[in-house]
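K.L.:
next input, structure requested:
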Amino acid sequence: MMKGVPRYLVTLLVLALACSLASAYDPSPLQDFCVSTNDSASGVFVNGKFCKDPKLMLVSANDFFFSGLNIPRDTSNPLGSTVTLLNVDKILGLNTLGISLARIDFAPYGLNPPHIHPRGTEILVGVGVITLVVLEGTLLVGFVTSNTDNSLFTKVLNAGDVFVFPIGLIHFQFNSGHTNAVAFAGLSSQNPGVITIANAVFGSNPPINPDVLAKAFQLDRNVINDLQKKF
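P.N.:
This next block holds a predicted model:
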């Protein structure tokens, strides 16, 4: 007990902290479903979305359905990777359910660069390569803890392996093999968001003052200018 503080105030403080922590995540649903809609006249506003009224027969099976996640994506970009995210904007029935899904395609030596999901923990399943013959693949993955120690946790994943990236921590996936690879990820939010570190720091609009970045990264200002031009 803190000296001079009544017991009931301590109890209220603990309860307030517990409630504030709980509200940091997607709220638990209080009904079977709350299918998202852009029509504000058809329902109530829940968790950032208006919901269809199921009593008016506005909800259908298609609100919980997506087709085509088996199709390989184009990875002919500078990073050699493509993320296909199925969040509440793609599957309207995910609203209030607190989950989403992503397919990640990798070209040989493709990279899903260091990034964070501010609203979701991620669990990644390595499912092998997409080729006509070989059915194996290798992903180098990892995450870094917060600034208390900046520890790196890294692992090489093969087909069928699973890895968890805790919420809000910087993480990455790299195809260290010479064949195409694909992985699926589940996220603990209907709209987990993504912040790609390099894009946010060097590609902000308007740009961050180069002097700030030069001091932060301990680099020459000309190097910062060059990096900002790339993003």
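K.L.:
going by C-alpha atoms from here, please, whenever you check contacts or count neighbours.
P.N.:
Will do.
K.L.:
the helix or strand encompassing residue 222 - contacts with which helices or strands?
P.N.:
In the assignment (DSSP states H and E), residue 222 maps to helix 221-230. Contacts defined by 3 or more CA pairs under 8 Å, 6 or more residues apart in numbering; DSSP states H and E place helix 221-230 against helix 197-202, helix 210-217.
K.L.:
to compare against the first, here's another:
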Amino acid sequence: MFENKVCIVTGAAQGIGKAIVERFASQGALMVYALDMNEQALSTAYEGVNNVTSVVMNICDRQAISELVEQVQADYSRVDVLVNNAGITRDALIEKMTEDEWDAVINVNLKGVFNLTQAIAPIMMENNAGSIVTMSSVVGTDGNIGQSNYAATKGGVIAMTKGWAKEFARKGAQVRANCVAPGFVATPMTENLPEKVLDLMRAKTPLGRMGTPEDITNGVEFLASDKASFITGQVLKIDGGLVL
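P.N.:
Now for the predicted structure:
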């Protein structure tokens, strides 16, 4: 499905991002660039996988992004798929949330997405093809207590995506932009939560379980692929019926 495609995935060292990279690689991608700040996890994540290049990177570092994009252009002259998956949480009730907690989440989850997309979308438009999939959340569509910063970013990427769907195709380029909005997913971000909290998450979900990274990857794979060639500006919720 991704034969001869050049892909970039952020937040790629573990969890959903790692599942996405592995899916693209197994589907025959020419090269998948796996970006993450976690050097230790990234160093072992793709050992022996010839069509994955691991890149230790902070997506808030615009110079590093510029250097990467220059290298990708030099090697392949194109980027076919960008998955903006990197994200962090710094949860707190609004009266207790610090400015640092607010800024950290805004910088990574919102500005980081802007940084990568700003660098890569022009390449896609020049090549008249490309798919951008950005990770939102049901928190970005329906809110959640104690996540003002996270909700702002995940709602923000939806708004940007809808604008991009119009902007990137305005001159006829077949460049698409969509979002995936997961519900409760079993990842390293949730594995340390108390079991009673995990039970509550499962109880709130009509399908009675938490999602898996593979569940989310299935949706990303579809939106990134040519099977979704007439889909742009959309938000695909993958939440087990959590938000109806």
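K.L.:
list the TM-score for the superposed pair.
P.N.:
Scored against TM-score structural alignment, normalised by the length of the first structure, the superposed chains reach a TM-score of 0.30; 121 aligned residues with a CA RMSD of 6.0 Å.
K.L.:
thinking again about what came up before, what residues sit buried inside the helix holding residue 222 of the first structure?
P.N.:
The neighbour-count check on helix 221-230 of the first structure (16 or more other CA atoms under 10 Å) flags 221, 224, 225, 228 as buried.
K.L.:
what's the angle between that helix and helix 210-217?
P.N.:
Angle between the axes of helix 221-230 of the first structure and helix 210-217 is 110 degrees (criterion: axes from the mean of the first three to the mean of the last three CA atoms, to 10 degrees).
K.L.:
can you give me the end-to-end distance of stretch 135-155 of the second structure?
P.N.:
10 Å (CA to CA, to the nearest Å).
K.L.:
right, I mislabeled it, should have said stretch 41-54 of the second structure
P.N.:
End-to-end for stretch 41-54 of the second structure, by CA to CA: 10 Å.
K.L.:
need the longest helix for the first structure.
P.N.:
When the first structure is parsed with DSSP state H, its longest helix is helix 7-22.
K.L.:
picking that back up, which stretch among the helices and strands packed on helix 221-230 of the first structure is buried most, on average?
P.N.:
helix 197-202 (a mean of 16; mean count of other CA atoms under 10 Å).
K.L.:
packing partners of that one?
P.N.:
Using 3+ CA pairs under 8 Å, 6+ apart, helix 197-202 of the first structure is in contact with strand 111-116, helix 221-230.
K.L.:
one more time with 7 Å
P.N.:
Applying 3 or more CA pairs under 7 Å, 6 or more residues apart in numbering; DSSP states H and E, we find helix 197-202 of the first structure packed against no helix or strand.
K.L.:
quick one: which of the buried residues of helix 221-230 of the first structure is nearest residue 51 of the first structure?
P.N.:
residue 228 (41.2 Å; CA to CA).
K.L.:
separation between that closest one and residue 214 of the first structure?
P.N.:
On the measure of CA to CA, residue 228 of the first structure and residue 214 of the first structure end up 11 Å apart.
K.L.:
residue 141 of the first structure too?
P.N.:
Taken as CA to CA, the span from residue 141 of the first structure to residue 214 of the first structure is 28 Å.
K.L.:
what's the answer for residue 20 of the first structure, then?
P.N.:
Counting by CA to CA, the gap from residue 20 of the first structure to residue 214 of the first structure is 37 Å.
K.L.:
then residue 229 of the first structure?
P.N.:
With CA to CA as the criterion, residue 229 of the first structure and residue 214 of the first structure are 14 Å apart.
K.L.:
ditto for residue 152 of the first structure
P.N.:
Counting by CA to CA, the gap from residue 152 of the first structure to residue 214 of the first structure is 24 Å.
K.L.:
again with residue 103 of the first structure
P.N.:
Distance from residue 103 of the first structure to residue 214 of the first structure, by CA to CA: 36 Å.
K.L.:
how about the longest strand belonging to the second structure: buried residues?
P.N.:
Taking DSSP state E as the criterion, the second structure has its longest strand at strand 174-182. The neighbour-count check on strand 174-182 of the second structure (16+ other CA under 10 Å) flags 174, 175, 176, 177, 178, 179, 180, 181, 182 as buried.
K.L.:
just checking, what packs against it?
P.N.:
So strand 174-182 of the second structure, by 3+ CA pairs under 7 Å, 6+ apart, packs with strand 129-135, helix 148-167, strand 235-238.
K.L.:
show me what the first one is packed up against.
P.N.:
When contacts are defined as 3+ CA pairs under 7 Å, 6+ apart, strand 129-135 of the second structure sits against strand 81-84, strand 174-182, helix 213-224.
K.L.:
closest to residue 237 of the second structure out of those?
P.N.:
That would be strand 174-182 among these, by CA to CA, at 4.5 Å.
K.L.:
following the chain onward from the closest one, which element is next?
P.N.:
Counting by DSSP H and E, what follows strand 174-182 of the second structure is helix 195-204.
K.L.:
dump the helices and strands packed on strand 174-182 of the second structure into TSV; add distance to residue 22 of the second structure as well.
P.N.:
Shown next, in TSV, are those (distance: least, CA to CA, whole Å):
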stretch	distance to residue 22 of the second structure
strand 129-135	16
helix 148-167	24
strand 235-238	19
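K.L.:
okay, the ones you listed, which one's buried deepest?
P.N.:
The most buried one of these (mean count of other CA under 10 Å) is strand 129-135, showing a mean of 26.
K.L.:
circling back: distance to residue 158 of the second structure added to the helices and strands packed on strand 129-135 of the second structure, as TSV?
P.N.:
Shown next, in TSV, are those (distance: least, CA to CA, whole Å):
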stretch	distance to residue 158 of the second structure
strand 81-84	12
strand 174-182	7
helix 213-224	15
